[in-house]
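Student: Predicted model, plus sequence, below.
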Amino acid sequence: MNPVPVRERAPLFVQLHQDDHAGVRAELASGLQADIAFTHPKYLYDVLGSRLFEAITELPEYYPTRTEASIFASHAPAMAALIPQGMTLVDLGAGNCEKAARLFDVLRPARYVAVDISVTFLQDALQCLQRQHPLMDMVGVGMDFSAGLTLPPAAGDGQRLLFYPGSSIGNFTPAEALVFLRQAREAAPGGGLLIGVDLVKPVSVLEPAYDDALGVTAAFNRNMLLHINRLLGSDFDVSQWQHRALYNAGEARIEMHLDAVQDVTVRWPGAQRDFKQGESIHTENSCKYTPAQFEHLLREAGFSRIAQWRDPQDWFAVFLARG
């Protein structure tokens, strides 16, 4: 008797995020015209920027990716013991889905929901993943969750475990992080949040991770100017700007800036900005926490059952927050 073949499922794709070109131009222009010019870090990630960031994660100076991976490798069974099997795993900022996929065998989710700003980027990865796990429901959701974490009906209404690895929570200020964590708790009633958090550590470790010897992070930061040129119609010349990363101890955060190497005028339709030599554009923050500080933030957000795992050097932590 021939075995009944397994019916392969196909991922469902839902695009909630719609390009708002006028809104993007207004946001960029407002940031560039602020007293201290700034941009949102999401503009670092065009196609080339995303590839450069993947290269950054391979650099010897960039500890977060490999340190977080070592925590999951050592402690995933302990995490799984606290997480009910058969829940929906919601991967926030899924990218190529690799981090979540490594946990499938131990967490055994019934459904996987990959969330990123565009499902176009997710489609190939999710279709490949579906072939490897033909019995699992898979959904790709295109949404900008930094603007609000309201998941669509396609994400299912069962128990959810939100997965937010990579210390991306550090791109929010602590006040913004608290808002996000409260939204995460509301989006996962009866479930939880599994989140990677970069910890406070010596400046001698922190600053090289954001200013590597090969200059890959510098290229990543300066590439954003080319992305802004396309979005805003501006005339940034990358040769007139240099990358700078520093640890702001008072705010417990790494800051990335682009400094004008000479007096320069940047123009875009309807406006311009004069930058003096040395004047900067603030492009990214990466906030660092002590374990106690982040646990306090989780409790402020309404989580009551909190577990954490750290690497032997106490450079990075993974928190599981529930209830």
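Tutor: Yep, that arrived. Numbering: from 1, shown residues only.
Student: going forward, measure contacts between C-alpha atoms and count neighbours the same way
Tutor: Noted.
Student: residues contacting L297?
Tutor: L178 (CA atoms under 8 Å, 6 or more residues apart in numbering).
Student: Is I254 within a helix or a strand, and which one?
Tutor: strand 253-260 (DSSP states H and E).
Student: for that strand, packing partners?
Tutor: Under the contact criterion of 3 or more CA pairs under 8 Å, 6 or more residues apart in numbering; DSSP states H and E, strand 253-260 touches helix 216-232, strand 241-248, strand 280-287.
Student: so M256 makes contact with Y247?
Tutor: No - the pair M256 / Y247 is not scored as a contact, 9.0 Å apart, by CA atoms under 8 Å.
Student: neighbour-wise, which of these two wins?
Tutor: Shown here are M256 and Y247; by other CA atoms under 10 Å, M256 has more neighbours (25 against 21).
Student: which one is that one nearest to, not counting chain neighbours?
Tutor: A245 (4.5 Å; CA to CA, 6 or more residues apart in numbering).
Student: ok, the one you found touching D259?
Tutor: No - using CA under 8 Å, A245 is not in contact with D259; the gap is 10.4 Å.
Student: out of those two, which sits in the more crowded spot?
Tutor: Neighbour count, other CA under 10 Å: between A245 and D259, A245 has more, with 22 against 19.
Student: Next, the contact list for the more buried one, please.
Tutor: 207, 210-211, 254-257.
Student: got it, and V24?
Tutor: 231-232.
Student: Make sure it is indeed in a strand.
Tutor: No - assignment of V24 by DSSP: H, G, I helix; E, B strand; the rest coil gives helix, placing it outside any strand.
Student: about what we covered before: for the contacts of A245, which one is nearest L199?
Tutor: I254 (11.5 Å; CA to CA).
Student: mind checking how far that closest one is from P291?
Tutor: Distance, I254 to P291, by CA to CA, to the nearest Å: 17 Å.
Student: cool, and Y112?
Tutor: 29 Å.
Student: So which of these two has more stuff around it?
Tutor: Y112 (28 against 21).
Student: Does that one touch M138 like I think?
Tutor: Yes - at 4.8 Å, Y112 and M138 qualify as touching, with contact defined as CA under 8 Å.
Student: Next one for the comparison:
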Amino acid sequence: MSEPTVEVHLSPEQLHLSLREDARIGLAATPKWLPPKWFYDARGSELFEEITRLPEYFPTRTERELLRASATHVAEATSAQILVELGSGSSDKTRLLLAALTAHGTLERYVPQDVSEAALVSATRQLADEFPELTVHGIVSDFTDTLHNLPRGGRRMIAFLGGTLGNLVPEEREEFLASIAEVLDEGEQLLLGVGLVTDPAVLVPAYDDAAGVTARFNLNLLSVLNEQLGADFDVSKFRHVALWDAAHEWIEMRLEATTAMTVRLPVLGTKVRFAEGEQMRTEISAKFRPEGICKELERAGFGSDRVWTDPQERFALVLADRVG
């Protein structure tokens, strides 16, 4: 068994500077916003793992069952030698793909990517123990700025699971999918996991659960700003909001100020004013229709899409080939 390796392209200092820049721009905007990648400090990651086990939160377990049912078909269709996963996290669901591809006899290398070096080091060690026949090579980076670091030298498949594509607005998705197409050779594949448009009565509670775990997850973002940027947000004076935007077909998560206040951010040398009832967007989670995501992939340079959905059509796995 070869020892797992982790290649760092995003230092803690760079991560801190990126947070500062996002806070500087997003908190000065109208309306205010912050990108969801800052949810995932140690506490936020723990809360998200708790969310995935909630009865209301169907995406994770639905995607896992889809992978369980389709992983062998994916392995046969791709014969991938290198599996690259963007935003890998704990690589929990990905183990189903790894098992299918190693059983198929083609997979040689797994390349998980994540922003957290500590999480990636832990995950790569576990995976190297579980799959001793594989070379495991982690990359610490931001998935939107890492594609040029991807390995070559074998038939590759990029996996982007968990519905994370939906966190990007349409213009960002277009640019991101095109950039993936640029680094893949003809015949290599992209495997996407995307949430589908479904009944808002089912969808909204997945982002606003009865136990309040998602609320704590959302509010933790303010604690991240307090800890990392020396801000003085009073977390108790904000509330979690989740709503369905039917026009854009996405869920929005927001934080709403329950009273007027001024927040100091000494690291940025600025103050931010919130009116009572003012909302700050912290995440969008776009949902797709199968024909719509296939068209987006086609515009980016992909074709021959194979789509697997659950019986209730709430989630989809899409396998797309890079075309010339």
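Tutor: Noted; the coordinates are in hand. Computed from a predicted structure; not experimentally measured.
Student: quick one, which of the helices and strands packed on strand 253-260 of structure 1 is nearest to S118 of structure 1?
Tutor: When these are compared (using CA to CA), the closest one is helix 216-232, at 16.5 Å.
Student: if we look at that closest one, which residues are touching it?
Tutor: Contacts for helix 216-232 of structure 1 (CA under 8 Å, 6+ apart): 21, 24-25, 28-29, 43-46, 48-49, 52-53, 55-56, 210-212, 234-238, 241-244, 256, 258, 268-269, 283.
Student: 6 Å instead, please
Tutor: With CA atoms under 6 Å, 6 or more residues apart in numbering as the test, helix 216-232 of structure 1 has contacts from 25, 44, 49, 52, 211, 235, 243.
Student: Just the buried residues of it, please?
Tutor: Buried residues in helix 216-232 of structure 1, counted by 16 or more other CA atoms under 10 Å: 216-228, 232.
Student: Same check on stretch 35-53 of structure 1?
Tutor: 37-39, 41, 43-45, 49, 52-53.
Student: mind listing which of those residues are in helices?
Tutor: Among the buried residues of stretch 35-53 of structure 1, DSSP state H puts 49, 52-53 in helices.
Student: what residue of structure 2 takes the place of the residue nearest to M256 of structure 1?
Tutor: Residue correspondence to structure 2 (TM-score structural alignment): A245 of structure 1 is matched to A242.
Student: For its match, give its distance to V235 of structure 2.
Tutor: 17 Å.
Student: ok, the aligned partner of T88 of structure 1 in structure 2 - contacts?
Tutor: Using TM-score structural alignment, the equivalent of T88 of structure 1 in structure 2 is I82. I82 of structure 2 is in contact with 107, 109-110, 156, counting by CA under 6 Å, 6+ apart.
Student: just to revisit the earlier point, I169 of structure 1: which of the helices and strands packed on strand 253-260 of structure 1 is closest?
Tutor: strand 280-287 (7.9 Å).
Student: Contacts for the closest one, please.
Tutor: 37-39, 41, 170-171, 252-259.
Student: if you set the cut-off to 8 Å instead, what comes out?
Tutor: Against strand 280-287 of structure 1 from outside (CA under 8 Å, 6+ apart): 32, 36-41, 168-174, 198, 221, 251-260.
Student: Quick check: the most far-flung residue of structure 2 relative to its centre vs D232 of structure 2, distance?
Tutor: Centroid-distance maximum for structure 2: A260 at 32.6 Å, with CA atoms, centre = their mean. Per CA to CA, A260 of structure 2 is found 14 Å from D232 of structure 2.
Student: Tell me where structure 1 has helices.
Tutor: Counting by DSSP H, the helices of structure 1 are 21-32, 47-56, 64-80, 98-101, 104-107, 119-132, 174-187, 203-209, 216-232, 291-300.
Student: Could you dump those into CSV with distance to R322 of structure 1 added?
Tutor: Shown next, in CSV, are those (distance: least, CA to CA, whole Å):
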stretch, distance to R322 of structure 1
helix 21-32, 35
helix 47-56, 31
helix 64-80, 12
helix 98-101, 19
helix 104-107, 16
helix 119-132, 27
helix 174-187, 8
helix 203-209, 30
helix 216-232, 35
helix 291-300, 9
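Student: Report the separation between the residue nearest the centre of structure 1 and T290 of structure 1.
Tutor: Central residue of structure 1 (CA atoms, centre = their mean): S168, 3.9 Å from the mean position. With distances taken as CA to CA, S168 of structure 1 is found 16 Å from T290 of structure 1.
Student: With L149 of structure 1 instead?
Tutor: L149 of structure 1 is 25 Å from T290 of structure 1, by CA to CA.
Student: Could you do A155 of structure 1 as well?
Tutor: From A155 of structure 1 over to T290 of structure 1 (counting by CA to CA), the distance is 33 Å.
Student: now R185 of structure 1
Tutor: 21 Å.
Student: Over to E61 of structure 1?
Tutor: Applying CA to CA to E61 of structure 1 and T290 of structure 1 gives a distance of 21 Å.
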